[in-house]
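Chemist: Generate coordinates for the sequence data below:
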Amino acid sequence: MKILLLAFTVLFFIAAIYPQRDELNGIKFNSENVQRFQRTSLFLNDNKPIELQNSFSISFDISFWDLNSYGPILRIEENYGNEIRVIYKSFESKDSSNIYITLPSNDNFISIKLLKKRLLRNKWFNLKLIIDKQGESLIAEWDNLLIGKIPYQIKKANKFLFTFGIKDFKNPNDFDVPAICIKNILITENNIKKYYWDLNPFDKDPLADKISDSKINVINPVWLYSDHQKWKLIKDILTSGHSNNQPGLAYDSINSKFFIDGKENLIVYDLILGKDSLIKYKTTSPAHWNDLSYDENKQLLYSYFTARGEVSVYNLKKNEWEYIRKKNDDAGYYFGSTKFIYPNDGKLYLLGGYGYYRTKKDLFSYDFVKKDWQIVKLKKNEMTPRAWFTFGKAFNDGEYFIYGGFGNDTGNQELGFNSYYDLFVLNMNDSTITKLKLPKEQKFSYSYLFNNLYLDTKDSSIYFLSMKEESKSFTFSLNKLDLKTGDITTVGNKFWETNEHSWLYASLNYSKSTNEFITAIFFNGKYELFSIKYPPVSETLIPAFQEVKQTNHTEVIIFAMGGIFLIILVIVIYNKRKGKSNKIGEPINSRFNIDYSFSGAKNSIRLFGGFHLYDKDSKDISASLSPKLKEIFLLLLIKSFSNHRGGITSEELSSTIWPDASPESAKTNRGVAINKIRKFLSNVEGITIEFSDKLWQIKINNSANCDYAEYLKYCSLFKAGNTLNGSLLNSVLNVLAGGEFLRGVSYEWLDSIKFAINIEVIGFLKSFLESPEIKNDPEKIVRICDTILQFDIVEQDALKIKLRTLTETGKIHIAKSSFNLFVADYKKLYDENFPLSFEEFISS
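Modeler: Okay, here's the model as predicted:
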């Protein structure tokens, strides 16, 4: 038992200090922001030719940190001096930019039109170029969609130089570099991976590729993770000449816009465009010391005195204030309270606050008829009186986290206020405020906490903003609270400093469109907007990583993990495989979660290779589901395939999704969630949620389909003794082309199901290899083995059969390349060298 405890402790420690997230990978290119000789260039294979005798492709992920800088993204020069050029041309029209892919003759090209409204900073795209020597053509794909194909005679060329950015710094005419970021560079030959640079700054050698150890030569690199460490000022917005006259600010998270009430006009700042505009009011707003809230559903702005007060309403469509505040609620100041709009009822709410030497704990809602705040009767309120706490959405619909703040048990200031480090949840579904028990309440120094906290559901952490007085000055920090451990860390750098003692107003907002946190701070008559890329990381985290790797502590930790694997072998190996599912070693068509067989199929569900749901227009709408609704949908779907019942009861659904909720709360949550999913499915024909025989089921009729249901059908046919033929095999392999079942999706209830399905699929495919018809068809054998390796990258039986088949058919070069890739995967997965050579392995 002690060994098990130690094992989990080491695993947890590793997870805590090694948060390897793909978002931190990549190199950012210096562009027009610096002088020519400070700009960034990247040369593959140390600026030496790469030999490619056959058809090949190069793909990479790209994002733009500034849309206005023209220049070559990539140049491919072959050994005859000809050059393919990929050029970014900013804003050829008012609404779009273009990427041009030109051939040496310049008489033919492929154009990729990038709409300005979709070309957001920090948004990643994938560009792939395929040089088909047999077909004498060049093919371009953008985000896995075919963009163009043009003739290109290149049969004789076999050596190629690949350059991103400036190619020749000695050439005064070669000076343009677009403002881009690059990662995940992949080169394949005959669909076999030959080079892969993910540009992971945490690797021992971030510039070495994962297959052949080929190096990148980079000039003036700027590692992308630095944007996750440093806040930067993106905009100053002047609002008033009076330093204490705080104008209200509200955020539209759907359209990534800030609204600032300037009394005579409304200031609108568009994060995507990076521009602000003015709307002159028809009627003057309250504007003095007012909070501002934006109702995204009704498109209304609400303005009310910071300490409470009567509410005024601004209708954006009519451009006028419909109610004007006539008086302040002087008898009940609530400074430092939180105000929010509950979308389920559209009401304004106010919680906590400070006034007349007391902190408060009551919850109010605003009555527009009586023009007054009415107290909400809570069934339970375990929160002590407090103000200047942080507040935001929790895991479940209708629930909000409340963290920290200051106050005391009575609320009376004369008894002294304390800083709090506790966590509560406000449940609007059952009108309760309940204290949650953190593993520990870690203390840190702060003067105020600010709204709005942000919950990362992937790693169960909340981010919140704090201000601290240090050495007679005030600074802001972003903090991360790990709900699993109670640990609090400062992420990003401390930013914004003043030594003036004055009221300070700030808010934290997450922009989904640009994948960054935006902090708005009001001081001395202006709002200052700062941004940091998501996820933010500690300033000290990266140097600590580098130091650990340089001193070889990584090897010590991996050795300890080796002992853990022996104890809990099946679970840990499975989790490791799951965690590495998007790393080097997976088949080409799953690197970017591509499902070539079913991509764009309308009215369909795809579970192999990840979760995808296509509507009646063949649009993948799975990303539009909230994390909780996605989990509920998948639970209903998988239980609908159950052989013995074909559904799930209300009680099972509630206990799985809301294990800690009361029966009444769970019933309410369940009803709301089912209705939302039904509404979501209205754009999909043939897929419905039904309740029959006390079971919730997802029904799929003949106008729709699901790859897992197809797989189960083929399993039944095969088990029933149907004769194996080429058509059946092709159908099976097409269904399974995506690879691992629900890759990248993990829930406590799901992991064992995924593991069982993946093992079952491998066994099912192996049974095909025993068929006499297949044994005489090398092409089908290799295809079956490749599909098996999609589900388990180190499945040695399938690999051995594949290598023997390739060798016997004279494709020894491809066989050895496949083996080298397997050896690299094996090393990465188990941190030990594979014990056999190529010859020893295929003869074993």
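Chemist: contacts and neighbour counts: CA atoms only from here.
Modeler: OK.
Chemist: State the number of residues packed around Pro543.
Modeler: When neighbours are defined as other C-alpha atoms under 10 Å, Pro543 has 12 of them.
Chemist: Distance-wise, check it relative to Leu829.
Modeler: 25 Å (C-alpha to C-alpha, to the nearest Å).
Chemist: Okay, buried residues for the helix or strand where Leu635 lies please.
Modeler: Secondary structure assigned from DSSP states H and E places Leu635 in helix 627-640. Using 16 or more other C-alpha atoms under 10 Å as the test for burial, helix 627-640 gives 629-640.
Chemist: Now the element after that helix, going C-ward?
Modeler: helix 650-657.
Chemist: start to end distance for stretch 405-422?
Modeler: 9 Å.
Chemist: Residues in contact with that stretch: which ones?
Modeler: 357-360, 384-390, 403-404, 435-436, 438, 441-443, 446, 448-449 (C-alpha atoms under 8 Å, 6 or more residues apart in numbering).
Chemist: ok, now with 7 Å
Modeler: 357-360, 384-389, 403-404, 441-443, 448-449 (C-alpha atoms under 7 Å, 6 or more residues apart in numbering).
Chemist: same check, this time on stretch 323-343
Modeler: Outside stretch 323-343, the residues within contact range by C-alpha under 7 Å, 6+ apart are 286, 295, 305-313, 347-355, 387-388.
Chemist: If we ignore the residues flanking it in sequence, what's nearest Glu516?
Modeler: Closest residue to Glu516 apart from its sequence neighbours, by C-alpha to C-alpha, 6 or more residues apart in numbering: Lys533 at 4.3 Å.
Chemist: pretty sure that neighbour contacts His228?
Modeler: Yes. Lys533 lies in contact with His228 (C-alpha atoms under 7 Å); the separation is 4.8 Å.
Chemist: of those two, who's got more company?
Modeler: With neighbours defined as other C-alpha under 10 Å, Lys533 and His228 compare such that Lys533 has more, 26 against 23.
Chemist: for comparison, sequence B:
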Amino acid sequence: MSFASHEVIKDQRTSLNLTPEDPFAFDNGFELTFQLSFHRLTNAYGYVVRIIANDSVNIDLLSSPEHSEFHDMGIIVNNKQTDIQYEFLDVKLQPGTWTPVRIAFSPQTNQITVTWNGVKKTQSFPVAQLKTFRFFFGANDFGRFNTADVPPMSIKDVVLRDSDKVAAQWELKRHAVNEVYDSQKERVALVKNPTWLIDRHIKWVHRKNFVIGKYPGVAFNGKEGILYAADVNGVYTWNLQHGEIQFEKNTVGNVVHTDANQLLYVEQNHTLINYDVFTNTLARYNPERHTWTNRDTAYHEPSYWHNNKFYNAANGMLYSFGGYGFFSYKNVFWQYDTVAGKWINLKTNGTIPPRYLGASGVTAKGDKVLLFGGYGSQSGKQELSPQSFYDLYTFDMNDHRVKKLWEFPEGHSAEDLVFSNSLVINEADSCFYVLSFPKNKYESHIKLRRYALRAPETEVLADSIPFRFHDEHSFCDLFLSRATNELVAVTAHKEKGQYKVDVYTINYPPLRTQDVLQQPATASAAGYYVVLVFGIGAVVLFVLLRKKSKTPAVQANVHTHDAGHDIDFLKNLHEEKPVATINLFGGFQVFDKTGHDITGKFTMTLKELFALILLHSVKNEKGISTTELQEYLWPDKDEVSARNNRNVNIKKLRTLLEEIGNITIENNNSYLRLDIGLEVFCDYQAVFKILNADSSAVPENQKIELLLKYVKRGSLLPNLQTGWLDNFKSDISNKVIDALLAYSAKLDSYKDDKLLLDIADAIFNYDTINQEALVIKCSVLNKKGKYSLARTWYDHFVKEYKNLYAENYPKTFDDVIS
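Modeler: Model (predicted):
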């Protein structure tokens, strides 16, 4: 997990709280271990970890490399330096490298011991007097111990041991939205503003975009992580690890003047090759002189669009397979004869049906090629039953034998999929990776797929990449950068005579979203979901009955669906099936119908557009008028321009809604409304139903339990700040606070202490200086014997109150807990 430091404002810095509820109690001492990495060694002041003992003593591992009175890092106890001090040179620290840290508290010897990267140091301290411990990495808001000073660091593999037994372990490889569970799922840690390093394996990062001219081609140097692009004018290079795009204009010669030319990087002799089979041309590039061996500048009609290419390092031969041109698909293997200087039709033992838009990749030994999928026909004729192929072949570059490994059965995909020009083979895991996209859509998305080498098995990985596909005027490719351990996706499409190139990367190996996202502990899930099913079912049943009443003076505003939907939906959750989900509390987050996080596909405009329609649809049966929507989103546009912007973005939003599932935008008499179907869950809709349910329909204790489940994640759309949203935020906040406070008055502070603390914490999400919540929190903590913790909360509240109102809080601590 990576921590945001001084490069961002204080509110956006990262915290990891291992003890959001009760502290750990260690009678025989404990040991805290973790892996630590610094992003940089300057401007690195902050708290690596703050340990609070007995809710009154702070023991800090503090980084302070640029303060002359302090060492680079050391232990501070109750704001005093100790003998445990380090210089970065002592542990041979380098930016970006992982180093092990061990902090041990021994009541037997009354010592604190720190071992950092093998260097051990000890400090005497009356550890035996310390009984309870809280742990905060980075920032924290725990009473008077709060801080926003965070060093630029990453941590992983956090382990707490009690007498050599693991008490809790957070690998930080998997996580939930704002929390992370230990390996036994018994302890939850809360996080704020995290950057999960593991997410780099499930999310594509848009790294670069640039424009090139006619006759484009791309190639990749995997050893050094360098992308090459060539066009009619010259060669572009971009190093993934550093630097901007470099362009070298051709001094002599040029690439083949056909739109179907292909570019290839040969690692063995560090050579760029550009070729076209139809014109019997192969050109080599001299990077020192910026010259091509091809001099022909005549334009040639393409005949081998999207053919595959592969190089045999053993004999220096270049091969090509497949392609499309002049209304026919190809299945000829071509080999370039370096002696004769021409392409020859290679005779093979075995054939592959004619196709193009397939993928190819060379095995580790370099003697075989995998050829996968594509689009074509058995006859090769475009007019006779063209189809997508989902089959895998090998081609032996030594004996030229073609062998079919497997094929998916007919009906494998509901739409015709085609693939990137290259695939990446992972022989260790017996699979390969390839980009896929629908052939018959212009505005579409590329998905990364993993296929098994030995059987027709596949799964979608990571999120998706936007792609405009216009057959011969678009292409995409996939490469492995061994230099940076990333997969590199390159897309290109033609715009106004030029090609727009986009480069995306993802950490290797890529993962599925469900490999990363944690689900809560399920020990008590069954009982909880019984309550949840009954509660929401009763709410919906009540609304339906009210609609059927004989004298409805006013029609119900809430758009609802039947109880059966909610029960089926919650059963799916209990069985941990992928569920389409829209979360608005604690931050905007959307999961599609397969459980993949697609939040990143929503631009700021789409996010606000979606929120506008959704919130109005839940609150008002009619939804929102198109006029009102345009006034909110495009107030500076004239009517025509605003309408065009609206239509374009509605179209984009509808495409994303298709990924979510059964949720559609209805247009009735210039009003837009979201119809949320049976398989889609929205937390705002659920909270709205709960808050507006009649108390006779649902027992109040169940209603509050349901409410807390969702609102404790945080306030409504906290990262979306816009005028129209204020009323929705204040309305839901007031209703949540009123409902929770009304119920809290009926509870017993001894029997219901945990529920009261949950209520207070939830209220603080919406009103950080709510005085009733302060009274609940401090009174309960005091009655539980946690006087110092109650006092800490009070001190923090008083500080916040003065910052906001510029005056002292009028009540004393004794007034609050009395």
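Chemist: As CSV, the buried residues of helix 627-640 of structure 1 with distance to Phe60 of structure 1 would be great.
Modeler: Below are those laid out as CSV (distance: C-alpha to C-alpha, whole Å):
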residue, distance to Phe60 of structure 1
Leu629, 32
Lys630, 29
Glu631, 31
Ile632, 34
Phe633, 33
Leu634, 31
Leu635, 34
Leu636, 36
Leu637, 34
Ile638, 34
Lys639, 38
Ser640, 39
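Chemist: how close does the residue opposite Tyr275 of structure 2 in structure 1 once aligned get to Lys371 of structure 1?
Modeler: Under the alignment (TM-score structural alignment), Tyr275 of structure 2 maps onto Tyr304 of structure 1. Here the criterion is C-alpha to C-alpha. By it, Tyr304 of structure 1 lies 11 Å from Lys371 of structure 1.
Chemist: residues bridging contact with the two, i.e. touching both?
Modeler: Contacts common to Tyr304 of structure 1 and Lys371, judged by C-alpha under 7 Å, 6+ apart, are Glu310.
Chemist: quick one, which of the two is more surrounded?
Modeler: Tyr304 (24 against 14).
Chemist: got the contact list for the host helix or strand of the more buried one?
Modeler: Assigned by DSSP H and E, Tyr304 of structure 1 belongs to strand 300-305. Strand 300-305 of structure 1 is contacted from outside by 289-295, 310-316, 328, using C-alpha under 7 Å, 6+ apart.
Chemist: again, only using 8 Å
Modeler: Here strand 300-305 of structure 1 makes contact (C-alpha under 8 Å, 6+ apart) with 248, 286-295, 310-316, 325, 328.
Chemist: After it, heading C-terminal, what element do we hit next?
Modeler: Tracing the chain past strand 300-305 of structure 1, the next element assigned as helix or strand by DSSP H and E is strand 311-315.
Chemist: Let me know the angle separating that following strand from strand 300-305.
Modeler: 150 degrees (axes from the mean of the first three to the mean of the last three C-alpha atoms, to 10 degrees).
Chemist: Report the mean deviation for strand 311-315 of structure 1 after fitting onto structure 2.
Modeler: Compared with structure 2 after fitting, strand 311-315 of structure 1 deviates on average by 2.4 Å (mean C-alpha distance after the TM-score superposition for structure 1).
Chemist: next one: the helix or strand that that strand is followed by to chain centre, how far?
Modeler: Going down the chain from strand 311-315 of structure 1, the next helix or strand is strand 320-321, by DSSP H and E. For strand 320-321 of structure 1, the separation from the chain centroid amounts to 38 Å (computed by C-alpha atoms, centre = their mean, to the nearest Å).
Chemist: following strand 320-321 of structure 1, which helix or strand shows up next?
Modeler: Toward the C-terminus, strand 320-321 of structure 1 is succeeded by strand 338-342 as the next helix or strand (DSSP H and E).
Chemist: quick one, that next one and strand 300-305 angle?
Modeler: Using the same axes, to 10 degrees: strand 338-342 of structure 1 against strand 300-305 is 150 degrees.
Chemist: so where in structure 2 does strand 338-342 of structure 1 end up aligned?
Modeler: The aligned range for strand 338-342 of structure 1 is 308-312, by TM-score structural alignment.
Chemist: Pull the distance from the matching stretch to the chain's centre.
Modeler: Counting by C-alpha atoms, centre = their mean, stretch 308-312 of structure 2 comes out at 34 Å from the chain centroid.
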